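Chemist: Sequence and predicted structure, then a few things I'm wondering about:
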Amino acid sequence: MTEKTKLIAPRLPRGFEDRTPGEIAAVGAMIDKIKAVYERYGFDPVETPLFEFTETLGKFLPDTDRPNAGVFSLQDDDEQWMSLRYDLTAPLARYFAENFETLPKPYRSYRQGYVFRNEKPGPGRFRQFMQFDADTVGAGGPEADAEMCMMMADVMDALGLAGQYVVRVNNRKVLDGVLATAGVTTDEQKLTVLRAIDKLDKFGTEGVKLLLGAGRKDESGDFTKGAGLTAEQIEPLLTYIGSGTPAEGVEKGSNAHVIATINTLAGLIGGSETGLQGVQELASIFGLVSAAGFGGRVILDPSVVRGLEYYTGPVFEIELTFQVQNEKGQPVVFGSVGGGGRYDGLVSRFRREPVPATGFSIGVSRLANALKLTGNLGSTEPAGPVVVLVMDKDQMAGYQAMVAELRNAGIRAEMFLGNTKNFGKQVAYADKRNAPAVIIEGSQEREQGILQIKDLIAGKQAAAAITDNAEWKAARPGQFEVKREDLVTAIKDLLAAQQ
């Protein structure tokens, strides 16, 4: 006896997922709506490859043996390290710098595609996921930032989420001014403060206060070391993150709220020139937002800091405001589905002159989940092809001719290619394919020059009202007869009626 070949277990690596036709169709329709808004604002598509030289990505650089954890990397035949992109922004910076002489300035583009993170996967945390970005490179004024925020609001409206989101805006320069006033000077301490403020939604003010001080212990007993600030240093920072809360009787996002918040921020930055620039930029952004009629949809929120270190000015985030249940069954706000900001230093890694840039990234998978929860994702089961059943194996040419006629008329169609001995299994196959109809031509129909067309959608609806099997067979719900030459016209009429 020969030893049996060992079979390979069909396993999907952790952190990755397969996508079904329904999911692909639903997300594709969502992406088409986002594209339409981006293009209405004057943005054009560009596509960069999945791989870049590791040094191009910037965040992760090679050590002595291989790039640090965080990206998927390999060496090419020249022994140069390449990595799968972990976002769409760093590749854009490389593309713009490489094509600097030929591209228009400002350069407005959008990009959609998969990005990869070599990190520990978990619930809702994947190693491969899709992003959809829009960026303006070469425009340094707050007008570009304001436009980005307004475009994101229009995207949410186009997706059916009107009234269920806000675009939250802040400026990292203001926070830099507040930090300087509080005496926070080292880069390490600044980064710890940023991360602490970023946890406001998760831990609340008291939790942030602990993280700004000695540290915080969670329910499991794990301790997170804090920024080590004194009570005197923490006080202006807590005032800062609380400055976005409107006074009693003032509507959040209103002009009165924006003006009051900007005045509070101006009083917290001391004599910081950087902080003053940030306050002035926020005033300009919200002047434009108000004039364009986006007040209430785009709001000022000083607690928005964004995690990436390369942001240099305004930062923004889309937050969906409806409630869902978390893994513990507790009601929580759905939260962020995208964010971005100004990153004036990123392109300058490739060129000596300063190149301003601002952009936004949408998390496609997370946004699709939100649309599914709100009933705005669309059909998850796309219509299948019309299926021509095979009743007589010696008549395959005739069946194939029918399929060709339908396809030439722009109708999705296929001939059944499986085991044709069982008629019921052929119909069951068409049902599983979500076919709108099947076409039946046996010897009797062929002699008479007719076809039987079974409308599977109408058949399912009619069959639901029939309880007796004999009655169902006699009624043949959804089935009708047409002349052979009327096949295409009949199918077109049937598909139109099913819309």
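Modeler: Looks like it came in fine.

Chemist: only C-alpha atoms for contact and neighbour calcs from this point on.
Modeler: Fine.

Chemist: and the closest residue to Ile466 other than its chain neighbours, how many neighbours?
Modeler: Counting by C-alpha to C-alpha, 6 or more residues apart in numbering, Ile466 lies nearest to Trp472, which is 6.3 Å off, once chain neighbours are set aside. By other C-alpha atoms under 10 Å, the residues close to Trp472 number 16.

Chemist: Is Trp472 in contact with Ala463, as I believe?
Modeler: Yes: in this structure Trp472 lies within contact range of Ala463 using C-alpha atoms under 8 Å: 6.8 Å.

Chemist: Now do the strands in the stretch 101-250 of the chain.
Modeler: 107-116, 128-137, 165-171, 215-217, 223-225 (DSSP state E, counting those that start in this stretch).

Chemist: Quick one: those strands as CSV, columns for mean neighbour count and distance to Lys421 too.
Modeler: Shown next, in CSV, are the strands of the stretch 101-250 of the chain (neighbours: other C-alpha atoms under 10 Å; distance: least, C-alpha to C-alpha, whole Å):
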stretch, mean neighbour count, distance to Lys421
strand 107-116, 20, 44
strand 128-137, 21, 44
strand 165-171, 25, 56
strand 215-217, 17, 68
strand 223-225, 13, 67
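
Chemist: try it against this one:
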Amino acid sequence: MAKDKKQPRPKAETPKGFRDYFGQDVTERRDMLDRIAQVYHRHGFDPLETSAVETVEALGKFLPDVDRPNAGVFAWQEEAVPGGGTAGDWLALRYDLTAPLARVAAQYRNDLPSPYRRFAMGPVWRNEKPGPGRFRQFYQCDADTVGSASVAADAEICGMLADALEAVGIDRGDYLVRINNRKVLNGVLEAAQVREDQAEDVLRQIDKFDKVGREGVLALLTTGRLDDSGARIDGVGLSEAQAGPVLAFLEAKDADNAATLDNLSAAVGGSAIGAEGVDELRQIAAMLAAMGVAEDRAVIDPAVVRGLGYYTGPVFEAELTFEILDEKGRKRQFGSVAGGGRYDGLVERFTGQKVPATGVSIGVDRLLAALRAKGLAGAEVVGPVVVTVMDRDRMSDYQAMAADLRAAGIRAEVYLGNPKNFGNQLKYADKRGAPVAIIQGGDEAERGVVQVKDLILGAKIAAEASVEEWKSQPAQTEVARADLVAEVRRIIG
């Protein structure tokens, strides 16, 4: 009888588009999110955790077709298993935190307070082509108010976003929350007599204002232009007279909010929806001033055009204004780390009733990268105190030492590898980033003392000190067993 072929060993590799996060990465992200959560909590927002899995219908995606069963999302059909759903139902990993909020707001609408204010933090998944810095699993950090049509909710989100950036360490002057309004743009399109079938094309072209400037956008709105490669880009087909209000809108930013708002009023002309949008921005500016959020922290800025195709009212983004060096050593501004705005239809597709909502999403990985660029993250994580094992028959004594340290609030562990080679124990402590090693052999145990080795000082002495300095500043001291906690606390501060 032929023997079964030996199965090949699986490759120890991360799936494409995914990554692993180790101690320091996890700690830095958790600390940053904890600070943001404290700000949201102070503003009266409640935390919400939803399932990582939602129905495809709840996510708002169309049922995947036969050829692309996972288009955009990681989806699968429910099997007929005990306790499962109906066979054939499509389930998917959530691709954002907003769609689950819509489902929660509809499902628990009779139990939740209205308005409902919540924040959520967690991983989301996108079944998209990965690339440099683009992963198929990443973290989001959202805060939303559901059920309030008042622009006070938008102003609160903007002020809270500014507070959150400062809470994680971004100084005033290094960030700016920029605010615009889709209604103002609608008024501009009305004043420019833009046809409904041209509106989306106009939106796409004005989104290029930062890249191609006034003349570039004018060409794109009218007859077209050549790109950097010489290829022809067709224009929308507006006349220069029609393009005028659009350009006035994009260039309305002035020395202060009052002047900017006056310019926007002129850009929308006699449009009622445009005037409504300008009035909403005036209210937001006044409320931010009353909240102590000055114009050096949040400002009305018509140049914020991203997302205007999705949002229905105020729209905002947080931009970091300091410069960093790119991979080629060139200075560039860090850019946007958060965005949001007001949107309708959040719960409507579940209940048939419009429910106003506004919210913001912080790019977790991007903000953490900014903190590292500013030297506000990435500090060395101090490992646990390591209690070494000199006599494996006295493991209980070593565990008692670690327990005493933990009871005092000091991170500590007992070495659980093979204790035969003491050098390996110190190598382990070094790899763990341990600040201190505790040593107690049989002789020390009989005398009721322990050796406390300051590993940080020891490394510094070995690298820098002369023999005389080393003798006068020993990194290892002997103390009574009863004084162990006090000595370790003195060393680690």
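Modeler: Done, it's in. In this text the structure is predicted, and so the values were computed from the model without any measurement.

Chemist: Nearest to Gly363 of the first structure, out of the strands of the stretch 101-250 of the first structure?
Modeler: Closest approach to Gly363 of the first structure among the strands of the stretch 101-250 of the first structure (C-alpha to C-alpha): strand 128-137, 4.9 Å.

Chemist: how close does the spatially most central residue of the second structure sit to Arg30 of the second structure?
Modeler: Note on the second structure: the residue nearest the mean C-alpha position is Val364, at 1.4 Å, using C-alpha atoms, centre = their mean. In this structure, Val364 of the second structure and Arg30 of the second structure are 10 Å apart, going by C-alpha to C-alpha, to the nearest Å.

Chemist: Next: Lys453 of the second structure.
Modeler: Taking C-alpha to C-alpha, one finds Lys453 of the second structure at 31 Å from Arg30 of the second structure.

Chemist: The two: who's more crowded?
Modeler: Lys453 (22 against 12).

Chemist: where's Leu281 of the second structure, which helix or strand?
Modeler: Element membership for Leu281 of the second structure (DSSP states H and E) is helix 272-290.

Chemist: how far apart are that helix and its match in the first structure?
Modeler: Superposed on the first structure, helix 272-290 of the second structure shows a mean distance to its aligned partners of 1.5 Å (mean C-alpha distance after the TM-score superposition for the first structure).

Chemist: and that helix, which stretch of the first structure?
Modeler: Aligned by TM-score structural alignment, helix 272-290 of the second structure falls on residues 273-291 of the first structure.

Chemist: Now find how far off-centre the matching stretch is within its chain.
Modeler: 28 Å (C-alpha atoms, centre = their mean, to the nearest Å).

Chemist: quick one: buried residues of that stretch?
Modeler: The neighbour-count check on stretch 273-291 of the first structure (16 or more other C-alpha atoms under 10 Å) flags 274-279, 281-289 as buried.

Chemist: what's in contact with that stretch?
Modeler: The list of residues contacting stretch 273-291 of the first structure from outside it, by C-alpha atoms under 8 Å, 6 or more residues apart in numbering, reads 142-143, 145-146, 150, 170-178, 255, 258, 262, 265-266, 269, 295, 298, 313-314.

Chemist: and for stretch 28-41 of the first structure, what span of the second structure is it aligned with?
Modeler: With TM-score structural alignment as the criterion, stretch 28-41 of the first structure aligns to 30-43.

Chemist: Other residues contacting the matching stretch?
Modeler: With C-alpha under 8 Å, 6+ apart, stretch 30-43 of the second structure has contacts from 46-47, 119, 121, 141, 143, 160, 163-165, 167-168, 368.

Chemist: repeat that with 7 Å
Modeler: For stretch 30-43 of the second structure, contacts defined as C-alpha atoms under 7 Å, 6 or more residues apart in numbering pick out 163-164, 167-168.

Chemist: go on, stretch 351-360 of the second structure?
Modeler: Applying C-alpha under 7 Å, 6+ apart, the contact partners of stretch 351-360 of the second structure are 106, 142-149, 154, 157, 338-348.
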